[in-house]
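> Here is my input; please provide its structure:
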Amino acid sequence: MLTGGTGFVGKALCAYLRQHGYHVITVGRADNVQARALDYQVISIDRQTEWTRILDDVDVVIHLAARGHVMKEQLANPLDAYRETNVDGTLNLARQAAKSGVRRFIFVSSIKVNGEQTLLGKPFAADDIPAPEDAYGISKLEAEQGLLILSKETEMEVVIIRPPLVYGPEVKENFASMMKFVASGVPLPFGAIYNQRSLVAIDNLVSLIITCIDHPAAVNQVFLVSDGEDVSTSDLLRRLAKAAGVSSRLIPIPAGLLNMGLTMLGKKMIAQRLLGSLQVDISKTQEMLGWAPPVSVDEGLLRCFDAEG
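Okay, here's the model as predicted:
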C-alpha cells in the first residue's frame, strides 16, 4: 500500500512498482485534484482515519503522504497542523498496519530531521543526534520516534528514509522556478557560490525505496539518501543550463553581498538554501544495503528537461 500516490514521488514510485510486477494499492486524500486516480480515498490522514479495510492482505506500507513543508506559513501554530497529519496520522496508520499483520512499514521522512544546514565538508550522518529547526522537521522526527517505539512493541519492521531536496520530471516549487529561469537565459547573480549541497534525483530515491521493501539489513534502520555527488549552487545552475541546451549566464556576485541583500528583502530562508551548505553522508546506506545511486546528477537533470518535451 502506497500513501501519497498522486504526489511527485508517489506517482513515480507507483509507476515503477506496477511496471515491475508489484500489486500496489494507492491511497490519498479525497480533496486532492487527482484523487480519481487513487484506488482508495480518505477524507483526512489523522488519528481518526480508519485504515483496516484497506490494509487487508497488505504486506508492505510505503508512507509518503504528509503535510508538506510550507515556505510562507500562515498558521499561528503550524506545529499543531503538522503533528495532526505527520505524527498522529502516521502513527495511527502504523498501529493499524501492525495490527493487520503488515510486515514492513517504510516511512519517507526528511533531512530536516537532522537540521537545516551543515558546515562545508561536515555532512549529516544517519545516526547523528537530530536537530530539526522548524515545525515540519520536528513533526517528522516525532513520527520517526513513534515508529521506532512501535517496532519494538510489535512484529512490524520499520524503515526510515530521509531525503534532501528531490528533483526530477514534474518537479514543482523552487526547483521548477530555477529550471525556468535557467532555460529562459535570464542572467542570474549566482556565479560565485562555493557551497555544497546534496540533492537526490527521483529515480535514485525510488531505487532506494524499492531496495528497502525486502532487504533484511534495512529492518528498524534510518537511512540518508542522495545522488552521491554534492554540487554548489553555481555548479548546479551551470549543469541545469547544459541539460536545457542553453548557455549559462551567471554573474559572479560575492555570496556575502547576496546574503545581505536577500536578508534585507526578507528572504533569509531562500538565502540559506541558495548560499548555505547541506551535505549528507550516504555511506551507511551504501554499506548496509549494498546500494548505489543508479542515476548521476547530470542524467537526473537531463531527465527533468526531457520530460518537458
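> CA only for contacts and neighbour counts going forward, please
OK.
> show me the residues around the residue most central in space within the chain that make contact.
In the chain, the residue lying closest to the centroid (C-alpha atoms, centre = their mean) is residue 163, at 4.4 Å. Going by C-alpha atoms under 8 Å, 6 or more residues apart in numbering, residue 163 touches 108, 109, 110, 111, 200, 205, 224, 225, 226.
> Take those and keep only those in strands.
Residues of these located in strands (DSSP state E): 108, 200, 224.
> can you pull the contacts of the nearest residue to residue 247 once chain neighbours are set aside?
Distances taken as C-alpha to C-alpha, 6 or more residues apart in numbering place residue 241 nearest to residue 247, at 5.9 Å, with adjacent residues excluded. Applying C-alpha under 8 Å, 6+ apart to residue 241 gives the contacts 182, 183, 247, 248.
> out of these, which is most surrounded?
Most neighbours among these, by other C-alpha atoms under 10 Å: residue 182, with 26 neighbours.
> gap between the helix or strand harbouring it and the chain center?
Using DSSP states H and E, residue 182 sits in helix 173-184. How far helix 173-184 lies from its chain's middle: 19 Å, per C-alpha atoms, centre = their mean, to the nearest Å.
> so what's the residue nearest to residue 86 when sequence neighbours are not counted up against?
Nearest non-adjacent residue to residue 86, counting by C-alpha to C-alpha, 6+ apart: residue 66, 5.4 Å away. Shown in contact with residue 66 (C-alpha under 8 Å, 6+ apart): 4, 85, 86.
> Now secondary structure and distance to residue 174 too, for those residues, in CSV please.
Converted to CSV, these look like this (DSSP: H, G, I helix; E, B strand; the rest coil; distance: C-alpha to C-alpha, whole Å):
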residue, secondary structure, distance to residue 174
4, coil, 20
85, helix, 23
86, helix, 22
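> one more, for comparison:
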Amino acid sequence: MKVLVTGSTGFVGSALTHALSESKQFEVVCGVRKAKSSLMKTIVFDLESAFEIESQLAGIDVVVHCAARVHQMYDNGLAPLDAYRRMNTTATLRLAEQAAAAGVKRFVFLSSIKVNGEQTLPGMPFTPQSKVCPDDPYGISKYEAEQALLALGQRSGMEIVIIRPPLVYGPGVRANFAKLVHIVQRGVPLPFGAIQNSRSLVYLGNLVDLMKVCLHHPKAANQVFLVSDDEDISTTQLLQKLAVAMGTKSRLVPVPAAWLMGLTKLLGKPEVGQRLCSSLQVDIRHTKETLDWTPPYRLGCALKHTVQK
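Alright, predicted model coming up:
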C-alpha cells in the first residue's frame, strides 16, 4: 500500500511516517513544504499556495493529512479565522480534490476534538453523534474541513476517514504539556491539588496505532472516530503521575478549583483556568467496536515514555 503523509515532519506526522516505514506493508511518500535530502520519497508543495500535485498523486492508495495550522491559545494575528480556514479548510479540500481526481482510494483526515467543543459535563462524554460546537478559529476550520471532505467523498466515491483526538502527548511534545512536565520536574509548588475534573488524553503511540488501522480497515470508510487512551484522568492525578514517572515528588497545594477559575479570570486568562479545571471526556466505544481496536499503551507507561525520552 502506497501512503502519502502530509505534515510528515510534525509531531504526529513524523511519528506516523516512522511507524509506517518500519513495516513492509507500506510504501511511504512524505508531503513536505521544502525539498530536502531524504531516504524517503517526497512530494514538495506548500499548502498555503495554489499547489497543483494531481499528477504526483497517481499510484497513491491513501492520503493521511496531518499538516495543519495548529491551535494556539493566544492567537492575536489579524483575522485569525481567515488564516485557519486558508490552511485547514481550503487547502485541505484542494488536496482532497486532487487526490480524488488522481484515483486515491481513501483520505484520512486528522481533525480535532475541538470540533465538538472545549468541555463536557460530568458523565456526558463526547461521542461521534454529539452535537458539534467549535468555539475558536481552529475548531471551526477543522469542522468546516470535515464537512467539505464528507461532501467530496459522496460526490467522488473516495473514502473519507476522520479522526478527532483530544490533547496528544508523547516524546517530543511541546506547548502546554511540555510546560507542565518542566514545572513538575523543577519541584515547584503548584495550587492544583484539589481539581476533580476528568479529561481524556491520547498518547502519540496510541494515536499512530489507530491511524495505521484506519489506512486499510474496511469498516473505517466514511466514519468519524474519537480516540483517547481510554483512561480519563484529573489534572491533579496527571501531575501526580508525571512526578512518579520522573522519580520526583509532586508538590501540590489543595486550592479549590473555583478559586483557580476566578483567579485566571482576574488575570485575563480564563482559557487557562478552563483547561486546568474543566472536564473534557471522549467516549471511544464506537472506535473500539467498529475497528476491533484497543489502545496498545497504558497511561502510566505512556507517561514514562514521554518524560524519559
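> Output the contacts of residue 241 of the first structure as a markdown table; include the columns distance to residue 22 of the first structure.
Below are these laid out as a markdown table (distance: C-alpha to C-alpha, whole Å):
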| residue | distance to residue 22 of the first structure |
| --- | --- |
| 182 | 38 |
| 183 | 37 |
| 247 | 42 |
| 248 | 42 |
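> Which contacts among those does the second structure share?
Among the contacts of residue 241 of the first structure, the contacts conserved in the second structure (both residues aligned by TM-score structural alignment, their matches' C-alpha atoms under 8 Å) are 182, 183, 247, 248.
> What range does stretch 152-168 of the first structure cover in the second structure?
The aligned range for stretch 152-168 of the first structure in the second structure is 154-170, by TM-score structural alignment.
> and if you look at stretch 122-142 of the first structure?
Under the alignment (TM-score structural alignment), stretch 122-142 of the first structure falls on residues 124-144 in the second structure.
> And stretch 237-251 of the first structure, by the same measure?
Stretch 237-251 of the first structure corresponds to residues 239-253 in the second structure, going by TM-score structural alignment.
> mind listing what's buried in the matching stretch?
The neighbour-count check on stretch 239-253 of the second structure (16 or more other C-alpha atoms under 10 Å) flags 239, 240, 241, 242, 243, 245, 246, 249, 250, 251, 252 as buried.
> out of the residues you listed, who's nearest residue 278 of the second structure?
Among those, residue 239 lies closest to residue 278 of the second structure (C-alpha to C-alpha), at 15.3 Å.
> what's near enough to touch that closest one?
180, 184, 250.
> corresponding residue for residue 201 of the second structure in the first structure?
Mapped onto the first structure by TM-score structural alignment, residue 201 of the second structure lines up with residue 199.
> Would you mind stating the distance between that match and residue 176 of the first structure?
For residue 199 of the first structure, the distance to residue 176 of the first structure (C-alpha to C-alpha, to the nearest Å) stands at 14 Å.
> So for those two, which sits in the more crowded spot?
Between residue 199 of the first structure and residue 176, counted using other C-alpha under 10 Å, residue 199 has the larger neighbour count: 22 against 16.
> for residue 191 of the first structure, what are its contacts?
234, 250, 251, 252, 253.
> Hmm, the second one is touching residue 182, no?
No. Applying C-alpha atoms under 8 Å as the test, residue 250 of the first structure and residue 182 come out as separate, 9.5 Å apart.
> sorry, back to before: the residue nearest to residue 86 of the first structure corresponds to which position in the second structure?
Checking TM-score structural alignment: residue 66 of the first structure goes with residue 68.
> any idea what residue 113 of the second structure aligns with in the first structure?
Alignment note (TM-score structural alignment): residue 113 of the second structure maps to residue 111 of the first structure.
> Break down the stretch 201-309 of the first structure into its helices, ranges please.
202-214, 233-244, 255-264, 268-275, 283-289, 297-306 (DSSP state H, counting those that start in this stretch).
> got the ones you listed as a markdown table, with distance to residue 81 of the first structure columns?
Formatted as a markdown table, these follow (distance: least, C-alpha to C-alpha, whole Å):
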| stretch | distance to residue 81 of the first structure |
| --- | --- |
| helix 202-214 | 27 |
| helix 233-244 | 32 |
| helix 255-264 | 27 |
| helix 268-275 | 21 |
| helix 283-289 | 31 |
| helix 297-306 | 32 |
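> So for residue 11 of the first structure, which of those helices sits nearest?
Closest to residue 11 of the first structure of the helices of the stretch 201-309 of the first structure, according to C-alpha to C-alpha: helix 202-214, at 10.3 Å.
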